[in-house]
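Asks: next come a sequence and a model predicted from it.
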Amino acid sequence: MTDPTLTATRRTHAGGATVLAVAGELDHHTAPELTRLIQEEPFGPALPVLIDLSGLTYCDSTGITVLIGADRQAREAGAPLVLVGVTADQMHVFRIIGLDQLFTFQPTVEDAIEALRA
């Protein structure tokens, strides 16, 4: 059963990247939904994945662990992974725990697509 406080959806952007849009609360109750979506994603060198967090209202350590797992899966497959739409408060947490050194961030999906083309 999916917790209604989180929605995680997949779409393909016209630029060729997969966008995983996350909205709501990402915590130990809802993390399995995003984990499932990430595990089903066919990561590959020519298949960039953008995780759009612009709709995320809360993220606990379990949610951060899911994002780290996505990064690991992408690195193993040689796939570009970009976190999009991270708020200032969320970025503050990423900086405190050093994940600003691990992830690539872009403010919008369009910015991420443009950066991937460069």
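Replies: On my side now, so go ahead. All of these numbers come straight from a predicted model, not from anything done at the bench.
Asks: make it CA atoms for all contacts and neighbour counts henceforth
Replies: Will do.
Asks: what is the longest strand along the chain packed up against?
Replies: Counting residues, the longest strand found in the chain (DSSP state E) is strand 49-59. Counting contacts by 3 or more C-alpha pairs under 8 Å, 6 or more residues apart in numbering; DSSP states H and E, strand 49-59 is packed against strand 18-26, strand 81-84, helix 109-117.
Asks: could you pull out the buried residues of the longest helix along the chain?
Replies: Using DSSP state H, we find that the single longest helix of the chain is helix 61-77. For helix 61-77, the neighbour count (16 or more other C-alpha atoms under 10 Å) marks 62, 63, 64, 66, 67, 70, 71, 73, 74 as buried.
Asks: and the helices and strands packed on strand 49-59, which is most packed in?
Replies: strand 81-84 (a mean of 24; mean count of other C-alpha atoms under 10 Å).
Asks: hold the first one in mind and look at this next one:
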Amino acid sequence: MTDPTLTATRHTHSRGATVLAVAGELDHHTAPELSRLIQDTSFGPEVPVLIDLSELTYCDSTGITVLIGADRRARQDGGSLSLVAVNPDLMHVFRIIGLDQLFTFQPTVEDAIDALHA
């Protein structure tokens, strides 16, 4: 059996947003990788941050806590954070625990960027 893996990368979209792309399983063992990427990311009013979860296959409570921390950091620094391409199962969990009231969700990175420029 192989260990679950997580890949978390950062790039700047051509329209200026910072995109954090997350792929694999976000859990107790892999969450530190995303946490480090978030810590090394600049948040502020001039550069919105998008977390692209289109390749996320699993997320436990530790992963949700990391996402909440990212949102808190964005708000404290006067920036914005959107979660992109959240799968239906995770969205169901967000609704159950009320996080659909905290996060901004968009279906795609392009939709998120369009919403920022609307």
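Replies: Great, that's in hand. Note that the coordinates shown come from a computational prediction; the quantities given were computed from them, not determined experimentally.
Asks: superposed, what's their TM-score?
Replies: Here the TM-score for the pair of chains, by TM-score structural alignment, normalised by the length of structure 1, is 0.96; 116 aligned residues with a C-alpha RMSD of 0.9 Å.
Asks: returning to what we had before: okay, the buried residues of helix 61-77 of structure 1 in a markdown table with distance to residue 91 of structure 1 next?
Replies: Converted to a markdown table, these look like this (distance: C-alpha to C-alpha, whole Å):
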| residue | distance to residue 91 of structure 1 |
| --- | --- |
| 62 | 16 |
| 63 | 14 |
| 64 | 12 |
| 66 | 16 |
| 67 | 13 |
| 70 | 17 |
| 71 | 16 |
| 73 | 22 |
| 74 | 21 |
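Asks: closest to residue 94 of structure 1 among the residues you listed?
Replies: Distance to residue 94 of structure 1 across the buried residues of helix 61-77 of structure 1 (C-alpha to C-alpha) is lowest for residue 64, with 8.8 Å.
Asks: next one: the residue nearest to the spatial centre of structure 1 from residue 19 of structure 1, what distance?
Replies: What sits nearest the mean C-alpha location of structure 1, by C-alpha atoms, centre = their mean, is residue 51, with 2.7 Å. Note on residue 51 of structure 1: its distance to residue 19 of structure 1, by C-alpha to C-alpha, to the nearest Å, is 6 Å.
Asks: what's the answer for residue 113 of structure 1, then?
Replies: 10 Å.
Asks: ok, the counterpart of residue 30 of structure 2 in structure 1 - how many residues close by?
Replies: Counting by TM-score structural alignment, residue 30 of structure 2 corresponds to residue 30 in structure 1. Neighbours of residue 30 of structure 1 under the rule other C-alpha atoms under 10 Å: 22.
Asks: residue 30 of structure 1 contacts residue 8, correct?
Replies: No: using C-alpha atoms under 8 Å, residue 30 of structure 1 makes no contact with residue 8, being 9.7 Å away.
Asks: which bit of structure 2 covers the longest strand of structure 1?
Replies: So strand 49-59 of structure 1 sits over residues 49-59 in structure 2, by TM-score structural alignment.
Asks: quick one: buried residues of the matching stretch?
Replies: Result for stretch 49-59 of structure 2 [16+ other C-alpha under 10 Å]: buried residues 49, 50, 51, 52, 53, 54, 55, 56, 58, 59.
Asks: kindly indicate which of these lies nearest residue 37 of structure 2.
Replies: residue 51 (11.0 Å).
Asks: the closest one and residue 43 of structure 2, how far apart?
Replies: Distance from residue 51 of structure 2 to residue 43 of structure 2, by C-alpha to C-alpha: 12 Å.
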